[in-house]
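Asker: The sequence and its predicted three-dimensional model are supplied below.
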Amino acid sequence: MSRSGERAAVEGCGNGKDADDAVRALLLLMPRMVGRVKKIPVPEALRSFALAPRHLSLLSYLLFDGPMTVNELAARLQVAPTTVSLLVGDLNRKGILERRADEADRRRRIIRIAPDQEPAITAWLAPGAAAWRKALAPLTPDQRQLFVDTLLAYEAAVGGAEQD
């Protein structure tokens, strides 16, 4: 089926007034979205590092929000600081991240993307960021927030199903 045919098939089943129509549309759409995201190629400069999705989230925060501490990263990723420390240690050994002392408190370490790796990481994240900007651009700020909140609620519901 062509992309336009796939799109029409999914759009057609979400137009009903009933939540089941929207659920059906999303169940058809989500695997395709995930499949397409997985096809975004890892830049050549990063391929030898065997990066995983957990690295992508951490790198996204550092790229978009700038350098931060392990505790700040842990809070944003919603994981334990020890988990972030392990990820940072791994990426630091690979030369992807740098740790430096915080000038305000020499006991704390600030984590940042190594300057020589930043172009490759930016190139890796750019297609997804551009796609989200295009998809979200026509929405109002309230609609964008509703969309994000809906995805978070879905994630929580799926996470709860895994624990049952």
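Answerer: Now that the structure is in, tell me what you want to look at. Residues are numbered from 1 along each chain as shown.
Asker: For the rest of this, base every contact and every neighbour count on C-alpha atoms.
Answerer: OK.
Asker: Could I get the full set of strands for this structure?
Answerer: All strands of the chain, identified by DSSP state E, fall at 68-69, 97-101, 109-113.
Asker: Buried deepest among these, which one?
Answerer: Among the strands of the chain, the stretch with the highest mean neighbour count (mean count of other CA atoms under 10 Å) is strand 109-113, at a mean of 20.
Asker: put this beside the first:
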Amino acid sequence: MTTAQAVRAMLLLMPRLVGRAKRMPIPAALRGLDLAPRHLALLAYLQYEGPLTVSQLADRLEVAPTTISLMVGDLSRHGVLTREEDDADRRRRIVAIAPDFAAAIAEWLSGNASAWTEVLAALTPAERATIVATMRAYEAVLEKHAGT
């Protein structure tokens, strides 16, 4: 496959992937919360890595801590997240998924996680690393071009 053929294939594939991801049904417990893709990423980190501080979430999502604080505040007001003092440093807050929403969030994330698991399990570790590196590089180049 030539580079031009691969580019064409990706240009046709990406909108379908995004469209399918957007059509994944939001569990009833989360409907009406006006969740955006940024919320999904934040919830995914908390789901798969467990409770984190605002700073840790900001580092992982590569956004300012104030942005995370606003998102966490909004989701906390809806009862989706909890914020508790860090016993090691009382100035910090540990953010976690509220128990009442844990099952709904796991359900929402499971469709994408299952699909990725099925696809990536069939690959070698090197092939998986190449896919992840390629997606990160694509994101970085898009960001670079968005700034020009």
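Answerer: Sure, I can see it. Quick caveat: nothing in here was measured; it's all calculated off a predicted structure.
Asker: thinking again about what came up before, which of the strands of the first structure sits closest to residue 37 of the first structure?
Answerer: Nearest to residue 37 of the first structure among the strands of the first structure is strand 109-113 (22.5 Å), distances taken as CA to CA.
Asker: Need the residues that contact that closest one.
Answerer: For strand 109-113 of the first structure, the surrounding residues in contact (CA atoms under 8 Å, 6 or more residues apart in numbering) are 59, 62-63, 66-70, 88, 96-102.
Asker: can you give me the helices in the first structure?
Answerer: 3-13, 19-38, 44-47, 53-65, 70-77, 81-93, 118-136, 141-163 (DSSP state H).
Asker: quick one, what contacts the residue nearest the centre of the first structure?
Answerer: Among the residues of the first structure, the one closest to the centroid is residue 57, at 4.9 Å (CA atoms, centre = their mean). Counting by CA under 8 Å, 6+ apart, residue 57 of the first structure touches residue 77.
Asker: counterpart of it in the second structure?
Answerer: In the second structure, the residue paired with residue 57 of the first structure is residue 41, using TM-score structural alignment.
Asker: separation between its match and residue 49 of the second structure?
Answerer: Using CA to CA, to the nearest Å, residue 41 of the second structure is found at 12 Å from residue 49 of the second structure.
Asker: counterpart of residue 134 of the second structure in the first structure?
Answerer: With TM-score structural alignment as the criterion, residue 134 of the second structure lines up with residue 150 in the first structure.
Asker: show me what contacts its match?
Answerer: By CA under 8 Å, 6+ apart, residue 150 of the first structure has no neighbours at all.
Asker: For residue 144 of the first structure, which of the strands of the first structure is the nearest?
Answerer: Closest to residue 144 of the first structure of the strands of the first structure is strand 68-69 (CA to CA; 26.2 Å).
Asker: Having no further points to raise, I will conclude here.
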